[in-house]
Every structure is written in C-alpha cells, then in structure tokens.
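>>> This is a predicted model, with the sequence first.
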Amino acid sequence: MTPPPISPTGGWIGALIFSVLFLAALGLFALRAGELVTLLAKARPEHRTDHINERIGSIFKVVLGQSGVLRDPIPGIAHFFTFWGFIIIQFGLLELIVNAYNISIPFLGDSPIFASILDFFIVFVMLALVVFAIRRAVFKPKQLQSALHGPWDGFIILGLIFLVVLTLTLVECFNYVATGGHAWTPLAAFFSPIFTPLGVNGSTLAYRVSWWLHIAVVLSFLIYLPRSKHLHLLATPFNVFFQNYKPKGALPLLENLEERDDYGVSKVEQFTWKQLLDGYACTECGRCNTVCPATNTGKPLYPKEIILGVKEALFVRSGEILGQDSLYSKLGIAGVKSDKTVEEKEAHHEPMVGGIISQEALWSCTTCMACMEICPVSIEHVPKIVDMRRSLVMEESEFPQEVTSLFNNIERNGNPWEISNDKRAEWAAGLGIPLLSENPDADILYWVGCMGSFDQRNKKVATSVAKILLAAKVNFAILGPEESCTGDPARRIGNEYLWQMQAMQNIETLNGYGFNKSASADGAGEQKHRTILTACPHCFNTMLNEYPQLGGDYEVVHHTVFIDQLISDGKLELPEGFDQRKLTYHDPCYIGRYNDTYDEPRRVLTVLNSNGINEMKRNRNKSFCCGGGGGRAWMEEKVGKRVNQTRINEALETNSEVVAAACPFCITMFEDGVKGVEAEEKLKIEDISEIVAQAIESKQPAVK
C-alpha cells in the first residue's frame, strides 16, 4: 500500500491518539451491542433458519434493493440514497482510517471512479436530508410522531448524518487544494476556488482538522447509533433475514397447554427473540399506522406504538433481565432514549400490558394484517397483539364482556350462538344435498361454516354455493351436525385453549373421513384426491394454515377460487356480461393479505359483468378491513368512527350499485354499514356466489 499524499495524523503520536479513541468507541459500541444480543439470547427460542435461499434473496430485495421503503415514493427514494450513501461512505471511511497510519488502499485512495461514485452519493444524501428535514420540521406527518418519546432523536440522527457528509466533503476539498489537485474528487474540484486562497500550508492544516472532526463525528455516531431509534440500521438486515416463512395466515401455536405455567405474554421476557428483534428493527416510519383500520377510525390502537412499547418495556427491564450485577448495569447503559424527560422515564416503569401498552389498544385490533403487509422491515405486529390477548384471556380473564357468550356458545354448541348444532344442516332442506355420512366418497366436502349454517343472511350464500356445485355436477357433501366451529374467532381473541379444543374435534372428524393428506385413503399407498371447499375466509385460513399445527393437513380451497376453476375447466359455463350493474369488489383480509388470493374473484366477476370492476381506492393487498376480524364482529365498537361505515363510504365513492363480497363476516359488517350511512337504496351487498347463482338460474347455461 502506498502512503497518502498527506498524513492526517502527522506522525506516530497522532496515530496513537487515533487508535485509542477508535478502540474506545468500538468498545462502547460492542458493550451496547453485547447487551442487545444478550437480551435476545435470554428471550424464548424460536426456529427461523428454514428457507435459507429465500432468506438470502430477501436480503438482496428488501435490504439492498430497498423494495419495502420504495413503496412510499418520496421518503422511499430519499431513504434509498441515504442507505446506499451510508454504504459507499463506509468505503471512504475505511480509506481515511488507514490514512491515519500513513497508508492508502488501492482502488479507493487514488481511484477517480470511486471518487466520482462517492461524491454522487454525497450530493444525493444531502438532498435526502433536506427532504427528511422539511418533512419532519414543516409537514410533521402524524405517522412520524410517537407517544413514547419526543422528536429530537430523529433530528439528532439527521444532524449527525449531515455532519458526517459535510466533514467528509471538507476533507476532500482541503486535501485537493493541499496536494495541488492530486487528491481529485468532483466536489473538491468544484469547490476548490473557495479554498485556494488558504495556500498549501493552510489547506494542509485545515485538512487535518477536518479529518479529525470527521473521525470524531463518525465515532460519536458509532457510539450513539445502537442507543437511538436508528438502531434499525443494524437490526434490519437480521430482521428481514429471519422473517416468517411459515404460512403468514397462521398464528404461532401455544404448545403443551396442560403443562404450561403461562398462556401468553404479559411480561416482555415472555416474547421470543424474533419478536424482540422486531423492536430493534422498527424504523418508526409509521406506515403501519397509516393503514390500520383502528387507527384510521379513531381507536386507541397505533401499531407502531405496540412495537415501540415492547422495545421500551424491554429496555426498562433490561437491568433485571440481564442481572443487576452485569457489566451493562454497572456501566449504566440501559438504553433509555436520550430525549425522554425524567417524568417520561419514571412513567414507563409500569406493566407492559395495561401500562405501556393499553388493553384498549389490544382489543381494537381486527387482525387484518395491513400493518405487516406494509412494513418495510418485516415486523410482525399481529402475533404480538394476539400473544398479549392470550395472557389477558387465559390468565387474567380480562376481555370485553360481550365475547363471554361467544366463548360459552362455541364450547357448548359448536357455534357462536345459542343454537343447537343439530340444526346445522337445516338451511339445506329440500336442496338434495347429501351429508358426508351418506356419501363418504364425495370428492368435495363443502364446509359451510357457522355463518352459512345459522346466520339468516349468509344462509343465502350457502344455498348459492350449493346451487353452483349442483349445476356443475360436483360430487360433494356437507358434514351437517358433525361440523363444528373451526375456533378462529376464539383464537384471534386470545382463547387458544378453546381453539385447540375445537380444532382437535374437527380434525378427528375430517381424518375419520380420510381427508388428511398425510394418510392413505385406501391403505395401498394411493390417496384419493379430496378437497375441502368453504365460502368463509376465516374457516379457509385456519383449516389450511393452522390445523396442520395439530396434525390436520388438508387441501382447502376458497369458493371464489373453486368457481374460477370450474369456469376455466369448462364445467360451468356462465353467460358473459350477465350482470350490467356497476359493481366493486372488496378483498377480504383472510383470503387477500393472509393468502394472496386476488385474481380469481376478479376473473369470475369480469366474466359476469362486462363493465368490469370499479376498484375502490384501497384494494388488493391495500384493502381496508370490514372491521369484523380478530373477533371484532362480536365486540361493541364504542370509540371513533365505525370501520364498516368507513369502507362502505369508499365503495359509494366508486358510484357502484353492488359491493361484491367473498366473506360472510364482510357481508354482515357491510349490510350493517349500509344501514348506518343510510345507503340501502344505493348499494347492495352480494357474495360472488350469489351473483353466479343468479346467472345460472336466469340463463340456464349448458353444463358439461
């Protein structure tokens, strides 16, 4: 390695001073990093090392490609250049560090190509900082605000980045003038006329001063970074790598219920290491708040505050978790943010659930997963909320009073109402639909669900689905009284025990009829192809994604997908353009974001309606929840605007006459919402199957 044109430290004494400062900064950084890692190591274990190829790919796409942040263009682009500027500047920093020992790195110290790339990013980082500063100081978007700390941490970080870039530019400029143009960079050449009057000696001195200033800022940044909100710079790559690759619609299983001492999370140390890592990785961008139906309708839930609350609880309890005699505690680096007041610090020495995180916030969640969908760093909000609900329900018996009857009825009657389960098949009277006990070799089991079986409005949907299957000559049957609630609402509310009880009962029934894919149907090694069909996204999701946790491995299909396949296979011929009404389609959360089913329902509607679909402004993976998920269909909505009315107003903005739905909960919530906004004469709510059944009955299409 060749020596640099000018030694910034001026000799071995300067190099020694630099070495001491550099090692001290690294030591402080390592101490804090060690504390953070140790806190994760003491958390509950969780397996996140499957799907290695996909995990590596996510690093390239999400971290290096910044795909998540770029979904919000203006701050996204600014963040993209800040991120890559940070990476490129590290190479420049490496060159400046070795300069301290009078050496230079080939292809860095004397490369005009690298100098040009570095200066390009310096310029764009400066522009990005301007964007960030204006956004925070002038526009002050609510999503960037937090109840857990003030705004100054963000400004401190912007200031440090600005000083890093500014001092680096000064280093370049003074070095260029002092070496007579030998240390060329585009910015130095551009600004050199300003500094030329200093002469060689003055520029040399200024170069050394600016070099020390740059190093001081960088080392300060290094020490401050793991103690600030920008801890996410370090944690994000790991959080993205360890993201969930199990079915995203499945909540984590609470194992060994009969042997456990706890049944959820009431203390921060009961979370898994990945759940705590989410807090480290949170960028506090607040995008989750912007899409949350509870937040958008004035409820006391802010998904970002849930994640920050968990992190705050962790840092407050870090001394106890690590042990009061730990080196970290003795050095007093518990990690509390610097911009808290004394009152704020004292106030946060309180329980996590019911203190830092309010119960009202937890019960406001519809589990729609919009927060997880939009998060640019793969944070998993919903499982944390349900874990805390589990503790409230199964340990404290603290939950909304109105769901008491729901729990009791599911346990006693196998459905959410005070209706005997023996009446589950009464809706099918006169339709000629066999029970599975009468037709045990049926190819398709139509899982009707509680809403289709007992709710008067949704019985019409069940009837429409049956008529479609009969028209397509599908060999199907229903379970009737042998069917019982899948337990989905109980699980989302937090009653894991009741869900597992219901799930095991249903799994035993389904396995008895040979629907488990893991079992051979005839004992000879060949398995009969059998499918469970349901019109309820909640039944669909829990049977497809969650029953495997307890040994129930089934092929489950949603009715919109099945109808689309019938049309594609030519088994169901529908009159094209049958429905001339203006219609819009609502994506249910549990087949949309939970299971990525977007195109099939639209293909069916496009066949039926030549006018196409008038999409609402929030559609597909950005769809706005109906408000009925997470057990909210059985809870009173006492605060803010009603979620269902908010969505209905979005439908009315499309000037549609019909909202095509694909979920019984959505239908119930929307029909209530239509009444609430007094739009009964303007807007009808119809399941896709009802529109298809109408087409079949009116045109009598040929059936193959």
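Sure thing, it's come through. Note that the coordinates shown come from a computational prediction; the quantities given were computed from them, not determined experimentally.
>>> all contacts plus neighbour counts: C-alpha atoms, from now on.
Noted.
>>> ok but E402 is inside a helix, no?
Yes - per DSSP: H, G, I helix; E, B strand; the rest coil, E402 lies within a helix segment.
>>> How about it: what's its closest non-neighbour residue?
Nearest residue to E402 in three dimensions, chain neighbours excluded: M635, at 6.0 Å (C-alpha to C-alpha, 6 or more residues apart in numbering).
>>> Let me know the helix or strand that the spatially most central residue of the chain is in.
Closest to where the C-alpha atoms of the chain average out (C-alpha atoms, centre = their mean) is M372, at 1.1 Å. M372 is part of helix 370-374, with elements assigned from DSSP states H and E.
>>> ok, which stretches of the stretch 301-450 of the chain are strands?
444-447 (DSSP state E, counting those that start in this stretch).
>>> Repeat that for the stretch 101-250 of the chain.
Under DSSP E, counting those that start in this stretch, the stretch 101-250 of the chain gives no strands.
>>> Now do the residue nearest to E402 against A693, distance only.
33 Å (C-alpha to C-alpha, to the nearest Å).
>>> Counting neighbours, go ahead and name the busier of the two.
A693 (21 against 16; other C-alpha atoms under 10 Å).
>>> on that earlier part again, need the residues that contact the helix holding M372.
Residues outside helix 370-374 that contact it (C-alpha atoms under 8 Å, 6 or more residues apart in numbering): 68, 287-289, 291-292, 303, 378-382, 593, 621-624.
>>> how distant is the strand or helix carrying S689 from the center of its chain?
Counting by DSSP H and E, the element that carries S689 is helix 688-699. Helix 688-699 sits 37 Å away from the centroid of its parent chain (C-alpha atoms, centre = their mean, to the nearest Å).
>>> hold the first one in mind and look at this next one:
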Amino acid sequence: MNADEMAEQVRMCAACPKMCRHICPTFFAWRSDSPTPHGRALLVHYDNLGVRPLDERAVEVLYQCLECSHCLTWCVPGIDIASIVEAVRERIVAEERAPPAIIKMAETIESCHNPYGEDHTHRNDWVTIEETDGQGIVYFTGCTAAYRETSILTSTTKTLTGLGYNVIVTPDEWCCGSPLFRTGFKELALSQARHNVNVLNSIEAEAIVVTCPGCYRVLTQDYPENGLQLNKPVLHLSQLLADRLDDLPKGVLHARFTYHDPCHLGRHSGVYEPPRQVITRLSADGLVEMQRNRDNAMCCGNGAGLRTLFPEKSREIGAERVRQAVETGADYLVTACPFCKNMLASQSDNSLNVIDLPELVQMATSGKSPNGSTD
C-alpha cells in the first residue's frame, strides 16, 4: 500500500459512521472511541492533512490496536486498518518514538532471538524425537511452543512421528519476526527472516510445518512479500492433519468441544476448516460453535504488542472470549495457536479446559488429557 492509497483509505474511514466499532476488541476493553478503527483512521487522516500531528497520545492509540482485522470483516468498502496501523508504526519506529516496552521487546528479540529473553541455546535442546525412516519434515516450533507452551511442541512431534514422518527440529531456528513486523520493526524482522530462510533452505525435507499462526503468516506472506523465498512448502499443522484424517482415530473423544479461530490463521490466512475437520474427526459428539466464529471470531487479546503494553486490557479481552466459549456448554476450548492458548488458558477456570490442536490429537491417541488424567 503506497502513501496515496493509504491517504485515500483513511479519508474514507474518517467519514464513515463507524459500523465496525461494535466488534473491535479494544473498543470492548476501553469503551472509548479513540482505540477503535475509526479513531485510529482519524488520527492518521488528520496527520495527513496537517491538522494534528501524531503526538504522544496518538502513538499510544495506534499501539492499542491488536491488528486482528476484525474490523475488515464488517467494513463495506474494505478499509484495511490493520495494515495502515502497521505502516504507521514503521514510521513511528523510524522516528524513534515507539513505546519503551515495545523497544525493549525488539531489543530482546535481537539479542536472544525470542521475545521472552530466554537463552537461545536452550530453545530446542530439550526436545527428544524418535527417528523414523519416513518422509522428512521440518517442524518450525516458534518461540511460544519452545519456551512457554511446551506441551504443544512435544504433542506435535509425537503426532507427526506417529503419522510416520521423520521430524526435524533445528537448534538454529530464530524468532520468525512476527512480533517485529506487527509492531513496526520491519528491518529487524527482516534480519531474523533472512537467517531463518538460510537455515530452512539448507535442510533436506519435503515441507515445513508450523503450529504458530503468527509464524505461518510470516513464512507464507511477509517473507515472500519482502523477496525472501523458502524452497519448500509451509503448512500449518491443521492443514497437514486435515490431509491425513483417515489416519486419525475416529470419534474416540467423548466430550464437548468448541473452537477459537486465531486471527493470523483465520482472517489473515483464510484457514478455517482444517482445524474443524480434525476436531470433528476425533470427537464422538462433533463440534459446537461459538456465536462468533470464523471471520467473525473475536481476537484472544494477545497480539501486536497489546499484552506487552496493556496487560490488563489484553486479559479483559481474553476473559470475554473465554466467556463466549463457556456459553456453548463445551468442556474443552480448542485453538490452533500457542499464543491464543497461552492467553485463553490464563483467563479460564477449571470449568473449561483450554488446549491446542496437537494436544487434542494426543488425547485421542493416548486416551489421556494434557494434564495426564485419563479422558
């Protein structure tokens, strides 16, 4: 999107009667017109006109956006506020005016190659994988599965091995760059990306599998858009499993399941059905949908730097999404994103179990839930 296109889009949005406001998760959290798609467009529009520059308050509002693109679902003219916000954030970073906590996050990724400040040498050195004679497949673990939601990583390697793949997890993997792309640190993101492309292209395998939708979006969209090409296809685990449904147990889980669509997997990548196909295959009782699902699904509240800057508001959004899941009467809330699972599980109580898709597969194949109890 060039400057003229962006100016025209924010002009149109600034004159709109704000039909998107009611589904914006940050409007839900703040109950203010400022942190809404319309409010952010007005700030950029006024700056373009020279009426009001992007002052400190404007920067704050622009970093109150989750870039979830839910507003785009409801926007009749199709104004892509998330992309506009991301482009303006790049300018804010270039002018060295990004929020201090976001700068610290970027510096942490640059030095540690993950946003958590963990020792990079221990990223994947704890992983044990059974070797097979099957087709080689690279599992790009992502930072959250490697350092925080480790059950997702181990469940994934067991699932892939069980399907006959020879799973490769490289210790040379760095952060995919998603947190950097989304918060305006594009050049730093590209330095992580170039490293990953070199590493992944040097590995002999048939495909790359990811469990993190942020990684999936970056590897399949941001990398090629910036001239970085991977020499093998990239699949989200749900896509691979959907292609192997006949190899998964059928109807063995006797519980009620609902599903949360991750923003990067759903709205940003158009992957809605594969996770549902897997859940429906494994469950004896099928899938019960939340009222807000697919391209109308509410964000979990954990993206684009919001949890770093505004943790309380981020948790409010996550708690609301959990409430929507509880309304379905489900026993389990399944997602297909380590970041989403991390947020939603933190806001859930014992009445609703939050698990990720590979953990669900392991429940079906082992007969045990992620906490080790018999299902």
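Yes, it's here. Model, not experiment: these values are computed from the prediction.
>>> so what number do they get for TM-score?
Once superposed, the chains reach a TM-score of 0.90 (TM-score structural alignment, normalised by the length of the second structure), with 363 aligned residues with a C-alpha RMSD of 2.3 Å.
>>> Give me the helices and strands touching the helix holding S689 of the first structure, please.
Here helix 688-699 of the first structure touches helix 456-471, helix 559-568, helix 599-608, going by 3 or more C-alpha pairs under 8 Å, 6 or more residues apart in numbering; DSSP states H and E.
>>> Now render those as a markdown table, adding distance to I444 of the first structure and mean neighbour count.
Shown next, in a markdown table, are those (distance: least, C-alpha to C-alpha, whole Å; neighbours: other C-alpha atoms under 10 Å):
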| stretch | distance to I444 of the first structure | mean neighbour count |
| --- | --- | --- |
| helix 456-471 | 9 | 21 |
| helix 559-568 | 11 | 19 |
| helix 599-608 | 19 | 20 |
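>>> who wins for proximity to I13 of the first structure among these?
helix 599-608 (68.8 Å; C-alpha to C-alpha).
>>> quick one: the counterpart of N342 of the second structure in the first structure from L31 of the first structure, how far?
Counting by TM-score structural alignment, N342 of the second structure corresponds to T668 in the first structure. Separation of T668 of the first structure from L31 of the first structure (C-alpha to C-alpha) stands at 55 Å.
>>> Over to W152 of the first structure?
Note on W152 of the first structure: its distance to L31 of the first structure, by C-alpha to C-alpha, is 24 Å.
>>> between those two, which one's more packed in?
For the pair W152 of the first structure and L31, the greater number of neighbours falls to L31 (18 against 12), based on other C-alpha under 10 Å.
>>> Spatially nearest residue to that one (excluding sequence neighbours)?
Distances taken as C-alpha to C-alpha, 6+ apart place Y328 nearest to L31 of the first structure, at 7.2 Å, with adjacent residues excluded.
>>> what's that neighbour in contact with, if anything?
Residues near Y328 of the first structure by C-alpha under 8 Å, 6+ apart: L31, R32, E35, G319, A334.
>>> Map it onto the second structure.
Under TM-score structural alignment, Y328 of the first structure pairs with no residue in the second structure.
>>> Settle this for me: C299 of the second structure is touching H264, isn't it.
No - taking contacts as C-alpha atoms under 8 Å, C299 of the second structure lies outside contact range of H264: 9.8 Å.
>>> which residues do these two both contact?
C68.
>>> the more surrounded of the two?
Legend: neighbour count by other C-alpha under 10 Å for C299 of the second structure and H264, higher for C299 (27 against 23).
>>> Spit out the contact partners of the more buried one.
P25, C68, H70, P262, C263, I317, G318, R321.
>>> right, and the second one touches L265 too?
It refers to C68 of the second structure. No - C68 of the second structure is not in contact with L265 according to C-alpha under 8 Å; the separation is 10.6 Å.
>>> higher neighbour count, these two?
When neighbours are counted by other C-alpha under 10 Å, C68 comes out ahead of the other of C68 of the second structure and L265, with 25 against 22.
>>> Trace that one over to the first structure, please.
Checking TM-score structural alignment: C68 of the second structure goes with C368.
>>> who's in contact with that match?
Listed by C-alpha under 8 Å, 6+ apart, the contact set of C368 of the first structure reads C589, Y590, R593, C625, G629, G630.
>>> is it true that I208 of the second structure lies in a strand?
Yes - the assignment for I208 of the second structure (three-state DSSP) places it in a strand.
>>> one step back: which one of the helices and strands packed on helix 688-699 of the first structure lies closest to A281 of the first structure?
Once those are compared by C-alpha to C-alpha, helix 599-608 is nearest, at 32.7 Å.
>>> Direction-wise, compare the closest one with helix 688-699 and give the angle.
Helix 599-608 of the first structure runs at 30 degrees relative to helix 688-699, counting by axes from the mean of the first three to the mean of the last three C-alpha atoms, to 10 degrees.
>>> Cheers, nothing more for now.
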